[in-house]
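**Q** sequence first, then the predicted structure:
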Amino acid sequence: MNDPDLLALAAGLAQQAADTIMQIRSRGFSTVTKPDDSPVTEADHAAETLILHGLRAAASIPVIAEEEVAAGRSVQHDGCFWLVDPLDGTREFAAGRDDFTVNIGLVRDGHVVLGAVALPAHGELYLGLAGPDGTGRATRRDAAGEHAIHVRSPPADGLAVLASRHYANDERLRTWLGSQRVASVGNIGSAAKFVRVAEGRADLYPRLGRTMEWDTAAPQAVVEAAGGSVCRFDGQPLRYAKPGWENPFFICRGGP
């Protein structure tokens, strides 16, 4: 399978997982707490099972998935692997809010090369595929069809900034933003922040809290294919296959 084929595979599975999540939401579900104090629901497990079965049946590429890692499963890889978060933003989902996502990204040699991000409650699916020499193509599928998306240049009146709902009162964020020309700051959950930057509805998403690689791989692919960047605070690109799968703090940017 070439990369467009692998992206089509990820897109189809992300959409199926999104449909499954919404079916579970409509009939009700319970929430339990994992040992790391994060929540998990039936929807997380059902979506992950669906995605893992589809990826492993179609291609012999190792899969690193959030709930399997939480259960203690170790997966060996040779530098090429899938990263899967079957329901990013479980807190948002459990609280009845709409900003939760399904993330399926492919990594090679530390670089994310493609990704699919579904927003089940919004009926949206975002796709990103890296191209040669830094080029790529990012699209959004919704009820109106499939459309190319691209980051925007920051408007003259200042940046539209997105931040995590759970870090809304973080003094570090306010201090850092003090050096920027900011028009607005919005707080939403999950990888939805990345795709809003990718499609030009926001300009900046600084992350000063803990994230794992499966949280960021797929949406980073979308942002980079749309012309944006995801870098550490020292300016180096965010890379993958780190020990423990944990990310450093990072900045997601749209246009320069």
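**A** Right, received. Where do you want to start? In this text the structure is predicted, and so the values were computed from the model without any measurement.

**Q** make it CA atoms for all contacts and neighbour counts henceforth
**A** Fine.

**Q** show me where the stretch 51-200 of the chain has helices.
**A** Under the criterion DSSP state H, counting those that start in this stretch, the stretch 51-200 of the chain carries helices at the ranges 66-70, 90-94, 171-177, 192-198.

**Q** okay if I get those helices as TSV plus mean neighbour count and distance to Ala43?
**A** Rendered in TSV, the data for the helices of the stretch 51-200 of the chain read as follows (neighbours: other C-alpha atoms under 10 Å; distance: least, C-alpha to C-alpha, whole Å):
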stretch	mean neighbour count	distance to Ala43
helix 66-70	17	11
helix 90-94	21	9
helix 171-177	12	32
helix 192-198	27	18
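
**Q** so can I have JSON lines of these showing distance to Ala14?
**A** Output for these, formatted as JSON lines (distance: least, C-alpha to C-alpha, whole Å):
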{"stretch": "helix 66-70", "distance to Ala14": "15"}
{"stretch": "helix 90-94", "distance to Ala14": "16"}
{"stretch": "helix 171-177", "distance to Ala14": "32"}
{"stretch": "helix 192-198", "distance to Ala14": "14"}
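
**Q** Pro206 is nearest to which of those?
**A** Minimum separation from Pro206 across the helices of the stretch 51-200 of the chain (C-alpha to C-alpha) falls at helix 171-177, 7.8 Å.

**Q** now the closest one, how far from the centre of its chain.
**A** Put simply, helix 171-177 sits 23 Å off its chain's centre (C-alpha atoms, centre = their mean, to the nearest Å).

**Q** the structure to be compared is supplied as follows:
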Amino acid sequence: MLEILERSAIAAGRAILDIYNAGPAVAYKADASPVTDADHSAERIILADLAANFPDIPVVAEEAAAAGHVPDISGKLFFLVDPLDGTKEFVGRNSDFTVNIALIENGVPVTGVVYAPALGILYSASSRKARKALVVDDRIASPQADIGCRICGDRPVALTSRWHNSAETIAYLANHGITDYEAVGSSLKFCLLAEGLADIYPRFSRTMEWDTAAGDAILRSAGGETLTMDGTPLTYGKRNQRHDSDFANPWFVARGKP
């Protein structure tokens, strides 16, 4: 499965880069978030690949969900897809945008692929093993190297959202004595934790499950964790929430080895 997901993410990344280089057409959804022709093109590629290879596993994809197309996910397995995470990065000509595909089993992200096409970096995880590889000319060009979280030292390094930082996040960092932090876009924050390049990512602003699932799978496979504010692991497949929409995440803290 992982090899198929990797190939699909790379193919979607190629379509995204073609539009990126040509100049995307930008529209705005009801929540004022941007969406481009690259989002739709990449999602069509991924959905076709998943339907051809895993026809019995339902798929929740960001743009399809925004259009009201959500399958029955009452079984134990389903895919979560964000075809272009970091659309603001994409529109702003920043390289921190990613393609994200995750497999969810019983509410837990167990397999994930995060591909940053502008950086030529592919992260993937399955069977509790996380890996990183370079991609050149739409092919994996280096042996996939195992990655893992580092043990947090006396001066933890935090990652924050470039576009969705909040006063609550800054207060959390101050309350925990964390003074070293960097703003990074998209799901790459999870991957940098998994790679051992940072220690903690507090997120006290809105995210959806497709934003986090693939990166979360990679982080957990690398030895890290993503916890809600009550200390329980972030779960997936959240429907009929009393105080929020389907698939919306609560605030969380992702971290490497504490």
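**A** Nice, thanks for sending it over. Quantities reported herein were computed from a predicted structural model and do not represent experimental measurements.

**Q** can you calculate the TM-score here?
**A** TM-score for the superposed chains, counting by TM-score structural alignment, normalised by the length of structure 1: 0.92, backed by 244 aligned residues with a C-alpha RMSD of 1.1 Å.

**Q** before we move on, the earlier item: out of the helices of the stretch 51-200 of structure 1, which is closest to Gly128 of structure 1?
**A** Closest to Gly128 of structure 1 of the helices of the stretch 51-200 of structure 1, according to C-alpha to C-alpha: helix 192-198, at 9.7 Å.

**Q** in structure 2, what stretch matches the helix or strand following the closest one?
**A** Downstream of helix 192-198 of structure 1, the next assigned helix or strand under DSSP states H and E is strand 204-207. Residues 200-203 of structure 2 are matched to strand 204-207 of structure 1 when aligned by TM-score structural alignment.

**Q** list the buried residues in the matching stretch.
**A** Ile200, Tyr201, Pro202, Arg203 (16 or more other C-alpha atoms under 10 Å).

**Q** stretch 49-67 of structure 2 now?
**A** Applying 16+ other C-alpha under 10 Å to stretch 49-67 of structure 2 flags Asp49, Leu50, Ile57, Pro58, Val59, Val60, Ala61, Glu62, Glu63, Ala64 as buried.

**Q** could you do stretch 38-58 of structure 1 as well?
**A** Neighbour-count burial for stretch 38-58 of structure 1, counted by 16+ other C-alpha under 10 Å, picks out 40-52, 55.

**Q** that one maps to which residues in structure 2?
**A** Alignment of stretch 38-58 of structure 1 against structure 2: residues 33-53, by TM-score structural alignment.

**Q** what sits up against that stretch?
**A** Identification of contacts with stretch 33-53 of structure 2 by C-alpha atoms under 8 Å, 6 or more residues apart in numbering yields 8-9, 11-13, 15-16, 19-20, 24-29, 59, 61, 63, 81-84, 87-88.

**Q** looking at these, which are in strands?
**A** Counting by DSSP state E, those place Val26, Ala27, Tyr28, Val59, Ala61, Val81, Asp82, Pro83, Leu84 in strands.

**Q** so how far is Arg206 of structure 2 from the second one?
**A** As for Ala27 of structure 2, its distance to Arg206 of structure 2 is 20 Å (criterion: C-alpha to C-alpha, to the nearest Å).

**Q** and the end-to-end length of stretch 59-74 of structure 1?
**A** The first and final residues of stretch 59-74 of structure 1 sit 19 Å from each other (C-alpha to C-alpha).

**Q** am I right that Val108 of structure 2 is in contact with Thr235?
**A** Yes: counting by C-alpha atoms under 8 Å, Val108 of structure 2 touches Thr235, with 6.0 Å between them.

**Q** ok, back up a step: and the contacts of stretch 33-53 of structure 2, which are buried?
**A** Buried members of those, scored by 16+ other C-alpha under 10 Å, are 8-9, 11-13, 15-16, 19-20, 24, 59, 61, 63, 81-84, 87-88.

**Q** before we move on, the earlier item: which two in the buried residues of stretch 49-67 of structure 2 are spaced the farthest apart?
**A** Largest separation among the buried residues of stretch 49-67 of structure 2 by C-alpha to C-alpha: Ile57 and Glu63, giving 18.0 Å.

**Q** list the buried residues in stretch 219-239 of structure 1.
**A** Buried residues in stretch 219-239 of structure 1, defined by neighbour count with 16+ other C-alpha under 10 Å: 219-232, 238-239.

**Q** what does that stretch contact?
**A** Outside of stretch 219-239 of structure 1, the residues within contact range by C-alpha under 8 Å, 6+ apart are 103, 105, 110-117, 126-131, 135-138, 149-151, 191, 194-195, 197-199, 247-255.

**Q** could you rerun that using 7 Å?
**A** Contact partners of stretch 219-239 of structure 1, identified using C-alpha atoms under 7 Å, 6 or more residues apart in numbering, comprise 110-115, 117, 126-130, 135-138, 149-151, 191, 194-195, 198, 248-255.

**Q** so where is it in structure 2?
**A** Under TM-score structural alignment, the match for stretch 219-239 of structure 1 is residues 215-235.

**Q** one more: stretch 114-125 of structure 1?
**A** Across structure 2, the stretch matching stretch 114-125 of structure 1 (TM-score structural alignment) is residues 111-122.

**Q** measure the matching stretch end to end?
**A** End residues of stretch 111-122 of structure 2 are separated by 14 Å (C-alpha to C-alpha).

**Q** how about it: buried residues?
**A** Thr111, Gly112, Val113, Val114, Tyr115, Ala116, Pro117, Ala118, Gly120, Ile121, Leu122.

**Q** end to end on stretch 164-174 of structure 1, go ahead and measure it.
**A** First-to-last residue span, stretch 164-174 of structure 1, C-alpha to C-alpha: 13 Å.

**Q** please apply the same query to stretch 64-80 of structure 2.
**A** First residue to last in stretch 64-80 of structure 2 (C-alpha to C-alpha) measures 11 Å.

**Q** distance from that stretch to the middle of the chain?
**A** With C-alpha atoms, centre = their mean as the basis, stretch 64-80 of structure 2 stands 17 Å off its chain's centre.

**Q** run through who's touching stretch 75-87 of structure 1.
**A** Here stretch 75-87 of structure 1 makes contact (C-alpha under 7 Å, 6+ apart) with 44, 47-48, 61-66, 100-110, 214-215, 217.

**Q** again but with stretch 189-196 of structure 1, I slipped
**A** Identification of contacts with stretch 189-196 of structure 1 by C-alpha under 7 Å, 6+ apart yields 88-89, 92, 99-101, 162, 164-165, 202, 205, 215, 219, 222-223, 252.

**Q** and for stretch 143-153 of structure 2?
**A** With contacts defined as C-alpha under 7 Å, 6+ apart, stretch 143-153 of structure 2 is touched by 130-133, 193-196, 199, 222-224, 256-258.
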